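[1] sharing a sequence plus its predicted fold:
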Amino acid sequence: MSRPMRVAVVGAGPAGIYASDILMKSGKDVEIDLFERMPAPFGLIRYGVAPDHPRIKGIVNSLHRVLDSDNLRLLGNIEIGKDIKVDELREFYDAIIFSTGATADRDLSIPGIELKGSHGAAEFVGFYDGNPDFQRDWDLSAESVAVIGVGNVGLDVARILAKTADELHVTEIPDNVFSGLGKNAASEVHVFGRRGPAQAKFTPLELKELDHSPTIEVIVDPEDIDYDAASEQARRDSKSVDLVCQTLEGYAMREPKGAPHKLYIHFFESPVEILGEDGKVRAIKTERMQLDGNGGVTGTGKFTEWPVQSVYRAVGYRSDAMPDVPFDDARAVIRNDGGHVIDESGEIVPGLYATGWIKRGPVGLIGNTKSDAKETTDMLLADFEAGRLEQPSSPSPEAIIELLKEREIAYTTWDGWYQLDAAEKALGEAEGRERKKIVEWDEMVEHAKHQA
């Protein structure tokens, strides 16, 4: 083939960018168009990481270097499946990689989950991260709040609820978020996990950082520090698990520091019902659990009602289906064999691939995303070498641009991102901070769209 291999990557978060980077470093002559539904790139790094985590947002710097490549073109504000059908996209590319991630909340089937004041954590993350897909206002009148789930998202939600608006004003939060958090009445936040400290999904640094705020008192009941044989083995097998347990033990044993906002981390409490009054949350009911010797838990039959006025479920993200792409509804992932998209009968769909959370579900950290992208791109490159990729009918890089112009799609670009980036930094500089995020979709497009 005398022309470069043309690849479309759908989703400009870390998964899509890492896959693009690996392809460009493969030694093959390749050109990549990175499609993104949002006007701006970076996915959950921009819209899923709490604003008071600049260390994690530093990942953007490495992603920037990839997107600066001459062989990579960002095309944003384009929804594949709506603006351009998947079958249409195949006319322009040798291969398509789906890396659309997961932004919806997983369901939690307990009575009362539908009550007013019961929220998915992803909804709240979307609010405080200024995601234009989510609402601008948030009811923060609850004085006592429950967070279900002992992972990093649950910690983020709990920490944001327990901090003051002034503490967060130094970050990139937009004005509507600062105003909303300024009305936050929460003085108690209760985080619930059904198993023990050794089974918590926190990362050690996230858990330690929880205590850095002078306004937050982290409280762990010494009765909740319990391990069975499997838990002790998990500590020996994983330094990370052991560090989490050590930190929790420290919280349980120390003297109170007298901070005004109390953040309780409860283990062995399994939420069984959200109780309501007049259609609103009034309490959460949990069953006390006990370790079974194998790292699992069994119920004790002892129930507790905790008076709270709102509940956030942080039990995981869920991916949405892509139109015209085989999807496993039970697992909420694109059907795949580890990289290739497959149909319901298990047959490979030529030229279609998946990577990241849309491929394996919302688990793992950045390192997992990189190895995941390697697995997928290895399959793609093997198919290319073996001549298994179908030739597109319109492989010219300009052909897709002509289609976008024909359909009058106001697409955004990488040069446009630099303009949006500069605008956000200018807004922040005026208030003595690094950046203030622009939250309105149309305003983002206006800054970042392709200039004819």
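    Alright, I've got the coordinates.
[2] please make it C-alpha for all contacts and neighbour counts, starting now.
    Will do.
[3] so where do the strands sit in the stretch 351-452 of the chain?
    Using DSSP state E, counting those that start in this stretch, no strands are assigned anywhere in the stretch 351-452 of the chain.
[4] which parts of it are helices?
    357-360, 366-385, 397-406, 414-429, 441-448 (DSSP state H, counting those that start in this stretch).
[5] want to throw those helices into CSV with distance to Ala50?
    Shown next, in CSV, are these (distance: least, CA to CA, whole Å):
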stretch, distance to Ala50
helix 357-360, 19
helix 366-385, 16
helix 397-406, 34
helix 414-429, 17
helix 441-448, 20
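[6] most tightly packed of the ones you listed?
    Among these, helix 357-360 has the highest mean neighbour count (mean count of other CA atoms under 10 Å), at a mean of 25.
[7] what packs against that one?
    For helix 357-360, the packing partners by 3 or more CA pairs under 8 Å, 6 or more residues apart in numbering; DSSP states H and E come out as strand 333-334.
[8] quick one: name whatever helix or strand follows the strand it packs on.
    Counting by DSSP states H and E, the next helix or strand C-terminal to strand 333-334 is strand 340-342.
[9] packing partners of that next one?
    So strand 340-342, by 3+ CA pairs under 8 Å, 6+ apart, packs with strand 348-354, helix 366-385.
[10] below is structure B, check it against A:
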Amino acid sequence: MTHRVAIVGAGPSGFYAADGMLRARPDLHIDIIDRLPTPYGLVRAGVAPDHQGTKAIVRQFERLLAQPDVRFAGNLEIGRDLTWDELNEAYDAVIVATGMTIDRRLGIPGEDLPHVWGSWRFVAWLNGHPDFRTGPDLSAVRSVAVIGNGNVALDVARLLAKSPEEMARSDIVPEAGAAIAAAPLTDIYVIGRRGPEHASFTNNELAEMGRLTRAVAVTDAAGLDAAPPASDPTPERLRKAKNLDILKGFAANQAGAKPLTVHFLFGAAPVAIHAAEIELSTGRLPADLVVTCIGYEGLPFPRREDVFPVGWARRGPTGTIPTNRAESHAVAQEVLAFLKERDPKSGPDILPAAIDAAGWHRIDKQEVAAGAAAGRPRVKLTDWQALLDVAQAD
């Protein structure tokens, strides 16, 4: 009899944890459980649809799903179909890889207005998450305020600023792509509370903002001579210094040189949101849509010796997808050390009927076929029942 491990959450950190355990213990039985009928978590629902190279990591995860003792169990929700206690009783260890999917609040007046969207909800809509099928009304949106100085803020600004031709090879939901293309956008403001030397953009993503065909990136040269914090590790200082160089290039650009202008504003803290504008510590700006990109929160899970959080559930919403690999492999070693001291539990399989890997492959096949017909990587199924119908088809 072998040990059984449940991984709750079929995103990158969960798959990397499975990979780390199987490298040392290929005899383990691993069940990867997710509330969605589709695996891959943020790779499918959170990575920007125009960054297909980032999404290619799923090929590695597919190889894991093909292993005989790895089982995908989709459309199972903890609290609805199973309890945490049931998992702990049935499995020798439980890995929590549920991530964080609740948009953090600004804590200012007006953030509950209908034109204020959190980045998770906004990007999930663009990516066809079945919980977020309806997006904001963009038909009269001319000015957008994007609050945040990380890559998610860049994703939101870039996806709104790109032309339909630039998005042609993405897997953005067609309805969302059409809504953005038809919007009368003229200005996007990327707003940071701190100075440019503190921005957490990665260099490639920031530089990409300077290569858009219908949008020009601009900023104020004031403050761009600041030095990155001396207390930062050397790689961080180098990244921030390169960001400052890229921003200096933006400072030489002219607003209005292209149909759409992306303004990078620093040292501007949001104070309040109004019907068609945002109030900052530095003044007011027009804003028909506000997208907050200030981080996420997660749902609670049990804290006990046989429960091992990983990824964002462990460290919070920081880092990129590759960041998860080393951490997940380290957690895998913790799990293996824990199992080494314990005999395997015996008992029946407690998982109710679920969408298995074969069901996911039916969804995948249909989406890719629809994409091929449209000249895209895939056209996603976005309706819960449609996903289940395809997955469960004979």
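    Yep, that arrived. Quick caveat, the model's predicted, so the values are computed rather than measured.
[11] superposing both, give me the TM-score.
    Scored against TM-score structural alignment, normalised by the length of structure 2, the superposed chains reach a TM-score of 0.93; 393 aligned residues with a CA RMSD of 2.2 Å.
[12] out of the helices of the stretch 351-452 of structure 1, which comes closest to Ile173 of structure 1?
    helix 414-429 (9.6 Å; CA to CA).
[13] so that closest one matches what in structure 2?
    Helix 414-429 of structure 1 lines up with residues 357-372 of structure 2 when matched by TM-score structural alignment.
[14] to Pro51 of structure 1, which of the helices of the stretch 351-452 of structure 1 lies closest?
    Here helix 414-429 is closest among the helices of the stretch 351-452 of structure 1 (CA to CA), at 13.5 Å.
[15] distance check, the residue mapped onto Trp125 of structure 2 from structure 1 against Val49 of structure 1.
    Aligned counterpart of Trp125 of structure 2 in structure 1: Phe127 (TM-score structural alignment). Using CA to CA, to the nearest Å, Phe127 of structure 1 is found at 12 Å from Val49 of structure 1.
[16] who has more neighbours, the two?
    Phe127 (24 against 20; other CA atoms under 10 Å).
[17] please identify which helix or strand holds that one.
    Assessed by DSSP H and E, Phe127 of structure 1 sits inside helix 121-128.
[18] moving C-terminal from that helix, which element do we reach first?
    strand 144-148.
[19] starting at the chain centroid, how far to whatever helix or strand comes next after that next one?
    Once strand 144-148 of structure 1 ends, the next helix or strand along the chain (criterion: DSSP H and E) is helix 152-162. Averaging C-alpha positions (CA atoms, centre = their mean, to the nearest Å) puts helix 152-162 of structure 1 14 Å from its chain's average.
[20] which strands and helices lie in contact with the next helix or strand along the chain from helix 152-162 of structure 1?
    Using DSSP H and E, the helix or strand that follows helix 152-162 of structure 1 in sequence is helix 165-168. Contact analysis of helix 165-168 of structure 1 by 3+ CA pairs under 8 Å, 6+ apart lists helix 175-182 as its packing neighbours.
[21] give the buried residues for the helix or strand following the helix it packs on.
    Next along the chain after helix 175-182 of structure 1, taking DSSP H and E as the criterion, comes strand 188-192. Across strand 188-192 of structure 1, burial judged by 16 or more other CA atoms under 10 Å covers Glu188, Val189, His190, Val191, Phe192.
[22] which helices and strands sit right next to strand 188-192 of structure 1?
    Other elements packing on strand 188-192 of structure 1 under the criterion 3+ CA pairs under 8 Å, 6+ apart are strand 144-148, helix 152-162, strand 261-266, strand 269-277.
[23] for these, which one sits closest to Gln419 of structure 1?
    Closest to Gln419 of structure 1 of these is helix 152-162 (CA to CA; 29.3 Å).
[24] aligned counterpart of Leu380 of structure 1 in structure 2, please.
    By TM-score structural alignment, Leu380 of structure 1 lines up with Val335 in structure 2.
[25] spit out the contact partners of that match.
    Val335 of structure 2 makes contact with Met21, Ala93, Phe308, according to CA atoms under 8 Å, 6 or more residues apart in numbering.
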